[in-house]
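A.B. asks: what's the 3D shape of this:
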Amino acid sequence: MARTLETTTAGCPARLMTRSAALEPVPTAVVAAGSPVALESARRAATLGLIEPVLVGDPAAIADSARSIGWTLHGACVVPARDDAAAARIAVALARSGDVGALMKGHIHTDTLMLAALDPKNGLRTGRRFTHAFHMTLPESGRELVITDAAINVAPSLNTRLDIIRNAVELWRLVGGSDPRVALLSCTEEVTERVPSSMDADRLTRLCQQEVPGATVFGPLALDLAVSAEAARIKNLTHPCAGAADILVVPNIETGNALFKALVHFLDAVAAGIVLGAAVPIILTSRADPPAARIAAAAIAQIVAGRRSATPGAPYPATAAKGGAAPGLHA
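C.D. replies: A predicted model of the protein is given here:
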């Protein structure tokens, strides 16, 4: 039996859904759309008014997968692509031309999609580093956090981490947060040469005072001191970030990956993953993602794309990608 998504928004962050409700659906290229999970994700997001799907991939595979989930594809836009690499290039070209305002990963390896998006001449570069953020919602408390970078930058340099912080701060504001408190994680709150991540966090704290206005950035902080007011009280740490962080910046991809998965699997958190810093938001989903995470990621992409009440039938506003024009989408 084909795997499908649930038809409710149960578990989706209410604040995200409320904020996205005021926006128009964002035209979104679903890259390598020929799988039941990819198509059901697109269909559900479209039904909720989050996206207008443009299905890029093998038309036969798309048609077969659509039949398996009972989707007639009536009125849907299908753009042929001979393989995954071609699908990624075509989707990026559609974003460059302004025909779509977001990309959604379908049945394609992340590296293949990102290779096309990062192409120096024909990609979606804007001058800022591509970074990944998980918007996390804890269901029992409703607390929201951003964890970054847990998916793209493996061992980021200080300059890369500055872009990671900038992108995360912008995301936090877009989803309705006030000036965020940003914790730079390490295994200790002490600056010591024995722990390189503590030294980096100390340097970043000072750099961000000038480079990231409107946010309170502090580190190093161990995880408990970043999220637990009681732990901060016991250790007499009175900084505004202590115990009250909105954004957790991890020192490397291993830490971020383990942290977000622990929250998902032990606390049933909803993790909505998105790539920032590109000319358009890129929704990165996994086959293991539950429905709520897929819908939340689409809602965030819609918010980031920021399309409001565009004239019906008009092309999506041109993106800020560097380089020459790309061929447009024709009905």
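A.B. asks: Going by C-alpha atoms from here, please, whenever you check contacts or count neighbours.
C.D. replies: Will do.
A.B. asks: The host helix or strand of residue 172 packs against which elements?
C.D. replies: According to DSSP states H and E, residue 172 maps onto helix 158-174. Packed against helix 158-174 by the contact rule (3 or more C-alpha pairs under 8 Å, 6 or more residues apart in numbering; DSSP states H and E) you find strand 131-137, strand 144-148, helix 196-211, strand 247-249, helix 291-305.
A.B. asks: Give the buried residues for that helix.
C.D. replies: For helix 158-174, burial by neighbour count (16 or more other C-alpha atoms under 10 Å) applies to 160-172, 174.
A.B. asks: got these as CSV, with distance to residue 299 columns?
C.D. replies: Shown next, in CSV, are the buried residues of helix 158-174 (distance: C-alpha to C-alpha, whole Å):
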residue, distance to residue 299
160, 26
161, 25
162, 25
163, 23
164, 21
165, 21
166, 21
167, 17
168, 16
169, 18
170, 16
171, 12
172, 14
174, 12
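A.B. asks: between these, which is closest to residue 210?
C.D. replies: residue 162 (11.0 Å; C-alpha to C-alpha).
A.B. asks: What are the boundaries of the helices in the stretch 1-150 of the chain?
C.D. replies: Using DSSP state H, counting those that start in this stretch, the helices of the stretch 1-150 of the chain run over residues 14-20, 36-47, 59-68, 84-97, 110-117.
A.B. asks: The structure of the following sequence is requested for comparison with the preceding one:
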Amino acid sequence: MTHDDMQSTAPTALTPRTRRHSRRNVLALAGSVITVGFAGCLTGDATTEHGWQRVDSPTKRALHDVVLSAGGPVAVGESGRVLVRTDGDWETVAESGPGGASNGLVGAAVTNDGERVWMCGDSGAAGYYDVADDELTDRSAPREKTSSWEDVAVVGQTGDERISLINGSGELLVGRNQQGTIQWGEVTKPTDGDSANAIAVDGKAGYLCDTTGSVYRKPAGGRWDSIGIDDVDTDLHDVATLDADTVTVVGDDGTIYLYNGFNWVSLATVETALHAVDRRDGRGAAVGPGGTVIAVDGNEWSAADTSISKTLHGVALGTVEFSDVAVGADGTILENFR
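C.D. replies: All right, here's what the predicted structure looks like:
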């Protein structure tokens, strides 16, 4: 990408409601789940005293994605809602985020240092939330693109990050923060026009998945190439990486697929679609309709009882400081106290 290919976009600051900055400790998980081995079908029922529990939400609007920032979980959703977790409650940062109230937010990603959360959605909505400053900045319609973004990925530290946006036409737009100015490159089509649903990028490779069951990989300095999935023809909804050669995708067929750098393995299957997946430090979780949560710790994927019937759209795994979080329809928020 040359300087002549780039376009600078001036930011518009949005003023969020003042909130407390604090963190919440995590409780220990004392529940049991039904487990299944690789390539199995998840069956059975389980109840837990702790584990995935529904918590109070400040909105009844659907929440579509959630990520873990340095200050705790941040969720985005319908009508541009942006929510954050404080020490005692979930609070609304903005009732209408980047792009305004008429544009829902469907994707979110966080910088490597956890200090900035990028978000995207309808009609070109795009922007970021700075955790320490408690400030939202609107970067909507980059390169005058007003089609709806399906997902966003970010790599790098705050102020020096690289942003990747994809839309339903299979278009990819990459921007780089250079001395506080976001410069956007030319639009490309890695999927040759097939609708792209999700993208994940780390320092060594990027991955995206589409509606035809295909996954594409781009090594650093290389080009996008299809890496499968052979004999799979389903709408793939999400992709998550543990490292440059360990990738997990989920989709409408309810199967969890793992790429190990050489080939794909079917890990587990449920009888419903899976909408989102997250991986962290050898752990993983996937969510879907009917309150479905499938988790892995080590090599065994397990079906957890969430005691809800709401559709879940997004999931973010926690750390020793923060609980796991899943979000979904009607403002549903679940937290897993490990």
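A.B. asks: TM-score for this pair?
C.D. replies: TM-score of the superposed chains, computed with TM-score structural alignment, normalised by the length of structure 1, equals 0.28; 164 aligned residues with a C-alpha RMSD of 7.0 Å.
A.B. asks: that older thread, please produce a markdown table containing the helices and strands packed on helix 158-174 of structure 1, extended by distance to residue 227 of structure 1.
C.D. replies: Below are those laid out as a markdown table (distance: least, C-alpha to C-alpha, whole Å):
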| stretch | distance to residue 227 of structure 1 |
| --- | --- |
| strand 131-137 | 13 |
| strand 144-148 | 10 |
| helix 196-211 | 17 |
| strand 247-249 | 9 |
| helix 291-305 | 22 |
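A.B. asks: Could you dump the ones you listed into TSV with mean neighbour count added?
C.D. replies: Shown next, in TSV, are those (neighbours: other C-alpha atoms under 10 Å):
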stretch	mean neighbour count
strand 131-137	26
strand 144-148	23
helix 196-211	18
strand 247-249	27
helix 291-305	27
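A.B. asks: so how many other residues sit close to the residue lying closest to residue 102 of structure 1 once chain neighbours are set aside?
C.D. replies: Of all residues not flanking residue 102 of structure 1 in the chain, residue 28 sits nearest, at 4.7 Å (C-alpha to C-alpha, 6 or more residues apart in numbering). For residue 28 of structure 1, the count of nearby residues is 30 (other C-alpha atoms under 10 Å).
A.B. asks: Residue 28 of structure 1 is in contact with residue 52, isn't it?
C.D. replies: Yes. Residue 28 of structure 1 is within contact range of residue 52, at 5.8 Å (criterion: C-alpha atoms under 8 Å).
A.B. asks: do you know how far the closest residue to residue 231 of structure 1 other than its chain neighbours is from residue 27 of structure 1?
C.D. replies: Excluding the flanking residues, the one nearest residue 231 of structure 1 by C-alpha to C-alpha, 6+ apart is residue 225, at 5.7 Å. Separation of residue 225 of structure 1 from residue 27 of structure 1 (C-alpha to C-alpha, to the nearest Å): 41 Å.
A.B. asks: what does residue 270 of structure 1 give?
C.D. replies: According to C-alpha to C-alpha, residue 270 of structure 1 and residue 27 of structure 1 sit 24 Å apart.
A.B. asks: Settle it for me: which of these two has more neighbours?
C.D. replies: Neighbour totals were compared for residue 270 of structure 1 and residue 27, and residue 270 leads with 28 against 24 (other C-alpha under 10 Å).
A.B. asks: Wait, the more buried one touches residue 292, no?
C.D. replies: Yes. Using C-alpha under 8 Å, residue 270 of structure 1 is in contact with residue 292, at 6.7 Å.
A.B. asks: re the thing from before, residue 256 of structure 1: which of the helices and strands packed on helix 158-174 of structure 1 is closest?
C.D. replies: strand 144-148 (6.6 Å).
A.B. asks: So which of the helices of the stretch 1-150 of structure 1 is the most surrounded?
C.D. replies: Comparing the helices of the stretch 1-150 of structure 1 by mean neighbour count (mean count of other C-alpha atoms under 10 Å), helix 84-97 comes out on top with a mean of 25.
A.B. asks: And that one, what does it pack against?
C.D. replies: Looks like helix 84-97 of structure 1 contacts strand 26-31, strand 51-57, strand 102-105, helix 110-117 (3+ C-alpha pairs under 8 Å, 6+ apart).
A.B. asks: For my notes, confirm residue 207 of structure 2 occurs in a strand.
C.D. replies: Yes. Counting by DSSP: H, G, I helix; E, B strand; the rest coil, residue 207 of structure 2 is found in a strand.
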